[in-house]
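Asker: Structure for this input, please:
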Amino acid sequence: MYDEVNKHEAKMSAFFLHAEEIYKVHNYIEICESALSKLKGKKQKLEEQNKLKPHSVKEIDFVTIDKRIKTEKKLIKSYIKLRSIQQIELEKMIDEQERELIQHQNDDNDT
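Answerer: A predicted model of the protein is given here:
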């Protein structure tokens, strides 16, 4: 009985840890989206400045911002994939737990 309680507690702990990791990745996505929005705003300001005063903004500034925007987009895409994988893993863990509970109930009914 004691072993079953420990197993159950370990599984519940694993569920919470897994869910916590999903939440962390979700937060990383939000951080990247915020950074991306700021970069796009900065790029727009540079473009407006360049329209008012042609050649006032160096081309390297646009290149740098474009690279940073591209990097943020890649990060967001990677984090979304990771979050999806983590959610699938958590669903599998929950399904396995449900099967074990059903099996345990069936075993109890048989006795």
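
Asker: Going by C-alpha atoms from here, please, whenever you check contacts or count neighbours.
Answerer: Fine.

Asker: Please give me every residue in contact with the residue sitting nearest the centre point of the chain.
Answerer: Centroid-nearest residue in the chain: Val25, 2.9 Å away (criterion: Cα atoms, centre = their mean). Contact analysis of Val25 by Cα atoms under 8 Å, 6 or more residues apart in numbering lists 79, 82-83.

Asker: any idea which element it lies in?
Answerer: helix 2-52 (DSSP states H and E).

Asker: And that helix, how far out from the chain middle?
Answerer: 5 Å (Cα atoms, centre = their mean, to the nearest Å).

Asker: again, but for stretch 67-79
Answerer: Offset of stretch 67-79 from its chain centre (Cα atoms, centre = their mean): 13 Å.

Asker: how about it: buried residues?
Answerer: Using 16 or more other Cα atoms under 10 Å as the test for burial, stretch 67-79 gives 68-69, 72-73, 75-76, 79.

Asker: Ok, stretch 3-19 next?
Answerer: If you call a residue buried by 16+ other Cα under 10 Å, then stretch 3-19 has these buried ones: 15, 18.

Asker: Can you add distance to His18 and give the buried residues of stretch 67-79 back as CSV?
Answerer: Shown next, in CSV, are these (distance: Cα to Cα, whole Å):
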residue, distance to His18
Arg68, 30
Ile69, 30
Glu72, 25
Lys73, 25
Leu75, 21
Ile76, 20
Tyr79, 15
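
Asker: Please generate a structure for the following sequence too, so the two can be compared:
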Amino acid sequence: MLRSAVAVLAVVGAMLTGVAPASAAQVGCDGKLCMWEDEWYQGSLYVQASVEAGCRDINGWNGDNEISSLHNQTGRVVRLFADDNCQGRSLYVCGRWYHPDLDEQDFDNEAESYRFE
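Answerer: So this is what the prediction gives:
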């Protein structure tokens, strides 16, 4: 019983401090930038990218304007853009940072492209 209570407290504490749940880290995003369709790393994984120079559009019918959560497990800052070709309104995401719900940053379903800074 005590172990269960401690486990629940650890999960709640991790959620409050912005630490990603273990299940999200298990999808092959170690050292990469990953972006999901839904909040809390659910739904389709649309982006799974290593650090690359230059602007990258989020491809396809499914993907751009669909991103609701992300892990930036690279050591680099990434800048998300609301339009293709790294144009428009943007959001900076620090290296090794998690955003389980981009609605909190007023950027839910906005990202169409990104660039590592």
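
Asker: Let me see the TM-score of these two.
Answerer: TM-score for the superposed chains, counting by TM-score structural alignment, normalised by the length of the first structure: 0.25, backed by 54 aligned residues with a Cα RMSD of 4.9 Å.

Asker: Relative to Gly41 of the first structure, which of the buried residues of stretch 67-79 of the first structure is nearest.
Answerer: Nearest to Gly41 of the first structure out of those is Ile69 (Cα to Cα; 10.8 Å).

Asker: For the nearest residue to that closest one once chain neighbours are set aside, give me its contacts.
Answerer: Spatial nearest neighbour of Ile69 of the first structure, excluding adjacent residues (Cα to Cα, 6 or more residues apart in numbering): Leu36 at 6.0 Å. Listed by Cα under 8 Å, 6+ apart, the contact partners of Leu36 of the first structure are 69, 72-73.

Asker: These in helices, which ones?
Answerer: 69, 72-73 (DSSP state H).

Asker: Now distance to Ile102 of the first structure too, for those residues, in CSV please.
Answerer: Output for these, formatted as CSV (distance: Cα to Cα, whole Å):
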residue, distance to Ile102 of the first structure
Ile69, 49
Glu72, 45
Lys73, 44
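
Asker: next SSE after whatever helix or strand Gly13 of the second structure lives in?
Answerer: Counting by DSSP H and E, the element that carries Gly13 of the second structure is helix 2-17. Downstream of helix 2-17 of the second structure, the next assigned helix or strand under DSSP H and E is helix 22-25.

Asker: farthest pair in the buried residues of stretch 67-79 of the first structure?
Answerer: Arg68 and Tyr79 (16.3 Å).

Asker: now the strands: where do they sit in the second structure?
Answerer: 33-38, 42-49, 55-57, 69-72, 78-83, 87-93, 97-99, 113-116 (DSSP state E).

Asker: Kindly reformat those as TSV and extend each row with mean neighbour count.
Answerer: Listed next are these as TSV, based on neighbours: other Cα atoms under 10 Å:
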stretch	mean neighbour count
strand 33-38	24
strand 42-49	16
strand 55-57	18
strand 69-72	26
strand 78-83	22
strand 87-93	15
strand 97-99	21
strand 113-116	22
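
Asker: pretty sure Arg56 of the second structure is touching Gln87, no?
Answerer: No - using Cα atoms under 8 Å, Arg56 of the second structure is not in contact with Gln87, being 11.1 Å away.

Asker: show me the contacts for Glu100 of the first structure.
Answerer: No residues are in contact with Glu100 of the first structure under the rule Cα under 8 Å, 6+ apart.

Asker: helix/strand/coil for it?
Answerer: Assigned with DSSP: H, G, I helix; E, B strand; the rest coil, Glu100 of the first structure falls in the helix class.
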